[in-house]
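Chemist: requesting a structural model of the entry that follows:
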Amino acid sequence: MGERVTMTTPTTTLRRAPDQTARIPVRASVRDALLVGLFGTLLALAWSWQPSIWFDEAATVSATMRSWPELGRMLLSIDAVHGLYYAGMHLWLDLVGYSPFALRLPSAVFVGVAAALTVILVRSRAGRRTAVLAGVALCLLPRVTWMGAEGRSYALTAALAVALTLIFLAAWRRGPAPRRIRVLWWTLYGVIAVVATVTFIYLAFLVGAHGLTALWTVWAGRRRDRAARASLFGWGLASLAAAVLLVPFALGVVGQSGQVSWIAPISWGSWNGVFVTQWFYLNRPFALVGWALVIVGVAALVVAARRSRAAGSETSRAQARNPSLLAIAVPWLAAPTLGVIVASAIATPLYSPRYLTFSAPAVAILIGVALDALRRRWLIVSALVALAGLAAPQFVAQRQPEAKQNSSWSEVADLISRERTARPDDTAAIIYGPVRQHPAATTRVIAYSYPHAFEGLIDVKLKTPAAQTGGLWETRYPLDDVTDRFGGVDAVWLVTSDKQDWRPGVTGKLSALGYTLDEEWSLTGVNVLRYVR
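Modeler: I've put the predicted structure just below:
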């Protein structure tokens, strides 16, 4: 077990770090981890129901609100990279039913899990205060408050990244153990690496980062320690086995790479994604302070490592055989980003800032080290308050109704629901037009996201429902081919993009069927019209 920690001593975090050859102190950290995890979940959950659903979340809804055979058929043609997440969300929504709140609730929970596991991870290599500060810093990162209110897999990838790193450290520590024990732990590591990569393929870069941590640790131990070399060998075999098992999945994902054709090639603008958007979202002031703290955290760990080596004690030599916090955090932060950028430059564009969300815990770890280096409690509290103050404007912006890609879909749904309630006896049809920025879909994505508002409307242009196409979205007839579907219809709704404006063409064709424009509404990115006859 680790050395007992008090909050009153002014000594540095790194001098009161626990013995890294001891067990990861899960029990000693559990209360702190639970409290920080609860804080992260509640913060992510706060007002998460306010923003409208947007296109990416509508893809989750479209995928998960279909039968299991239909989902399996879809994954053979598109979105296999998200297949395991979709399966989990299918189970969850089968259990609780669909609503925007239910869609986002798992992400808020995964933020809490990631924060709690970060506390445990840091506590295995540093003092209690550093661990708590790292967990709280993770909860405050603008990218993390964003992912906690997002019905996608990003929060889950962060939690899996911390869990996989903890298993890596636990397996490494078994270097001196009997061979059977080592094999069991590295097998577990390989299995979780497969699960993590199937959940989101970019997590394969984290396995590579663990390899850099392993090499760093062996080099820092001057390559003489047999247990460290055995652990490096264990990582190599586990990673190789995982890679072999993942080949069919990787080939399937590569075969569907056309679905990310929207990703721009690497350019100078990509660096804004790396230094601002990736972990600090759109919050440039937080990014400036955050990177300064990351640099301070790296410097503090380097200084501590040099002091430890200079001391030359048996404890310092034992610690050198195990991955240090510096050797864990720096590859985790840098290797996935550099790997994706290099792959994008020499192969095909793959870099999107949100895809590297799983490295956010590494950023938080280094920020936690930097905060604890302030040593005095009042300075640490002041710094945390300042970070919270920098995070607050972006947090508030993320919880506005149109925060997600300026989506006004909830307002469209409320409008149609309200107007239909005022005319309960009308038999109504609807024409779904284009949706902004997403040519493969139509504004029916609003109906997927808010089904109750559109229940009972006749989709006159529908050819094949999305669940039967083997893709994410439905197929449609031209309007001229379905004029026979308007028989007995009293009112027709048109929901269309304000850029690809269908209003003139649809108005003319409906006029020939005896309809006149009754009322029109303009919302952000969407025009809504009602015709009557």
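
Chemist: going by C-alpha atoms from here, please, whenever you check contacts or count neighbours.
Modeler: Fine.

Chemist: list the buried ones in the longest helix belonging to the chain?
Modeler: In the chain, with assignment by DSSP state H, the single longest helix is helix 226-255. For helix 226-255, a neighbour-count test (16 or more other Cα atoms under 10 Å) marks 227-239, 242-243, 246, 249-250, 252-253 as buried.

Chemist: helices or strands up against that helix?
Modeler: Other elements packing on helix 226-255 under the criterion 3 or more Cα pairs under 8 Å, 6 or more residues apart in numbering; DSSP states H and E are helix 154-173, helix 179-199, helix 204-220.

Chemist: so which of those helices is the most packed in?
Modeler: helix 154-173 (a mean of 24; mean count of other Cα atoms under 10 Å).

Chemist: which other helices and strands does that helix contact?
Modeler: helix 100-123, helix 142-147, helix 179-199, helix 204-220, helix 226-255, helix 360-372.

Chemist: turn these into JSON lines, columns for distance to residue 37.
Modeler: Formatted as JSON lines, the helices and strands packed on helix 154-173 follow (distance: least, Cα to Cα, whole Å):
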{"stretch": "helix 100-123", "distance to residue 37": "4"}
{"stretch": "helix 142-147", "distance to residue 37": "13"}
{"stretch": "helix 179-199", "distance to residue 37": "21"}
{"stretch": "helix 204-220", "distance to residue 37": "22"}
{"stretch": "helix 226-255", "distance to residue 37": "29"}
{"stretch": "helix 360-372", "distance to residue 37": "13"}
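
Chemist: export the helices and strands packed on helix 226-255 to CSV and tack on distance to residue 132?
Modeler: As requested, the helices and strands packed on helix 226-255 are exported to CSV (distance: least, Cα to Cα, whole Å):
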stretch, distance to residue 132
helix 154-173, 15
helix 179-199, 25
helix 204-220, 23
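
Chemist: of the ones you listed, which is nearest residue 414?
Modeler: Closest of the helices and strands packed on helix 226-255 to residue 414 is helix 154-173, at 28.5 Å (criterion: Cα to Cα).

Chemist: I have a second one here; can you model it like the first so I can compare?
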Amino acid sequence: MNDAETMVLPRLGPAAASVEDPWGEGRAVAPGRPPAVVPARRFAAWLVPALMMAMVSVARAGGPVPRAEEAAAWRAATSSWRDILHSGDVTGAPYHLLIRAWAEAFGTSAHALRAPSVLAMTAAAALVAATATRMFGPGTGLLAGAIFAVLPTSARYAQQAQPYALTLLAAVLATWLFGSVVERPTPRRLVGYGSAVVLLGLCHVVALLLLAGHGWTVFAFRRKAAARWLVVVAAGVLPAAALLWSAAKHGTWIGPVSQPSPQLLAELPGQLFGRTAVGAVLLGLALFSLPLRYRTAIHSASAVVPPLALLLVAQATPIWEPRYLLFTLPAWATLGAVALARLSARRTDL
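Modeler: Okay, here's the model as predicted:
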């Protein structure tokens, strides 16, 4: 199978669209090139979602101190460096060391300890929009960033001293760099992508399941880049693998986990998106964003493959926890934005 832009080839779009571009998306964005748009529109496409996310995040970042789920971070902020390293929470140590350093510089108030999450989620909203803008144009980018910013879970974890906001930012960064590295795998881009993989694994090892989605995209569309991608990924996951090995050696695990059951799986949309109704709408839009083209397939794989991989792994060991899948939110938001943009395009063409 040769590298290709399209896997599904129905003629669904207007007559002016080609068979390989059923929605006419290629008319605005040439393969491998950024869309030709006014710089101000590109700037606004990521700035507006970033401001939205910042305002939502800051609004309640000074809430009760500490919330139950933030207790570990508060203990780390007031503990000695030695105590953190010998706490037994091996996989959480990188985040706790970061919080300890942050507290040393900015104090241990609620706003101070939650600031890294606020900053990470704000940057993630901007990067979600920038990634979608590069692939689909500024209108879709703005929609993607805005959808991500208004999701209840985005606001919730931006307001908590937990590693999930930083994990999500690392996931968005890895996907941003992935799009470049499979098109032109230069040494500089490979190093950048590998560094993002390292950061992702140190933030939360389960988030490395994002690489399963990236891998599917590589082998489905860009097989010529597969060897380089595998080498970079293998090197990038080594630090996280070392953490897992150390955790297993000490008899510890990555946090609260459970065995997936039909009831837990049914609750996943509400827990992942914050509201069951929001999850149903976004999932419906995502189905409309089927991977007709390579750019959409990147996000489809990043959204769908990691949950399936986690479910598969959970059959062998109790590792199921909806929070571990928060790093898929940017992909879901982007798919929703692509669907809305396509619906708008269809109405314009009719």
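
Chemist: circling back to that earlier point, out of the helices and strands packed on helix 154-173 of the first structure, which gets nearest to residue 395 of the first structure?
Modeler: helix 142-147 (6.7 Å).

Chemist: which stretch of the second structure is the closest one matched to in the alignment?
Modeler: Counting by TM-score structural alignment, helix 142-147 of the first structure falls onto residues 152-157 of the second structure.

Chemist: what of stretch 118-129 of the first structure?
Modeler: Using TM-score structural alignment, stretch 118-129 of the first structure pairs with 128-139 in the second structure.

Chemist: same question for stretch 191-202 of the first structure.
Modeler: Counting by TM-score structural alignment, stretch 191-202 of the first structure corresponds to 195-206 in the second structure.

Chemist: how about residues contacting the matching stretch?
Modeler: Under the criterion Cα atoms under 8 Å, 6 or more residues apart in numbering, residues 91-92, 94-95, 163-164, 166-167, 170-171, 173-174, 207-208, 233, 236-240, 244, 324 lie in contact with stretch 195-206 of the second structure.

Chemist: give me the distance between residue 297 of the first structure and residue 369 of the first structure.
Modeler: Going from residue 297 of the first structure to residue 369 of the first structure by Cα to Cα, to the nearest Å gives 5 Å.

Chemist: ok, these two, which is more surrounded?
Modeler: Taking neighbours as other Cα atoms under 10 Å, residue 297 of the first structure and residue 369 compare with residue 369 leading, 31 against 23.

Chemist: counterpart of the more buried one in the second structure?
Modeler: In the second structure, residue 369 of the first structure lands on residue 338 (TM-score structural alignment).

Chemist: quick one, what contacts that match?
Modeler: 136, 140, 144, 289, 296.

Chemist: and if we set it to 10 Å?
Modeler: Residue 338 of the second structure sits next to 25, 132, 136, 139-141, 143-144, 285-286, 288-290, 296, 332, 344 when contact means Cα atoms under 10 Å, 6 or more residues apart in numbering.

Chemist: check residue 146 of the second structure too.
Modeler: The neighbours of residue 146 of the second structure, taking Cα under 10 Å, 6+ apart as the test, are 45-46, 48-53, 125-126, 128-129, 140, 333-334, 337.

Chemist: what do you get if the cut-off is 7 Å, keeping everything else the same?
Modeler: residue 49 (Cα atoms under 7 Å, 6 or more residues apart in numbering).

Chemist: the helix or strand harbouring it vs the first structure, mean deviation?
Modeler: Assigned by DSSP states H and E, residue 146 of the second structure belongs to helix 138-150. With mean Cα distance after the TM-score superposition for the first structure, helix 138-150 of the second structure departs from the first structure by a mean of 0.6 Å once superposed.

Chemist: for residue 304 of the first structure, grab the count of nearby residues.
Modeler: Neighbour count of residue 304 of the first structure, defined by other Cα under 10 Å: 17.

Chemist: ok, for it, nearest residue in space, not its chain neighbours?
Modeler: residue 14 (6.4 Å; Cα to Cα, 6 or more residues apart in numbering).

Chemist: the one you found corresponds to which position in the second structure?
Modeler: Checking TM-score structural alignment: residue 14 of the first structure goes with residue 25.

Chemist: what's the separation between its match and residue 349 of the second structure?
Modeler: In terms of Cα to Cα, residue 25 of the second structure sits 13 Å off from residue 349 of the second structure.

Chemist: between these two, tell me which one has more neighbours.
Modeler: Using other Cα under 10 Å as the criterion, residue 25 of the second structure and residue 349 rank with residue 25 on top: 20 against 11.

Chemist: how near is the more buried one to residue 346 of the second structure?
Modeler: 12 Å.

Chemist: now residue 65 of the second structure
Modeler: Distance, residue 65 of the second structure to residue 346 of the second structure, by Cα to Cα: 49 Å.

Chemist: residue 102 of the second structure pairs with which position in the first structure?
Modeler: Aligned counterpart of residue 102 of the second structure in the first structure: residue 92 (TM-score structural alignment).

Chemist: quick check: angle from the helix or strand where that match lies to helix 100-123?
Modeler: Following DSSP H and E, one finds residue 92 of the first structure within helix 83-96. For helix 83-96 of the first structure against helix 100-123, the angle by axes from the mean of the first three to the mean of the last three Cα atoms, to 10 degrees is 120 degrees.
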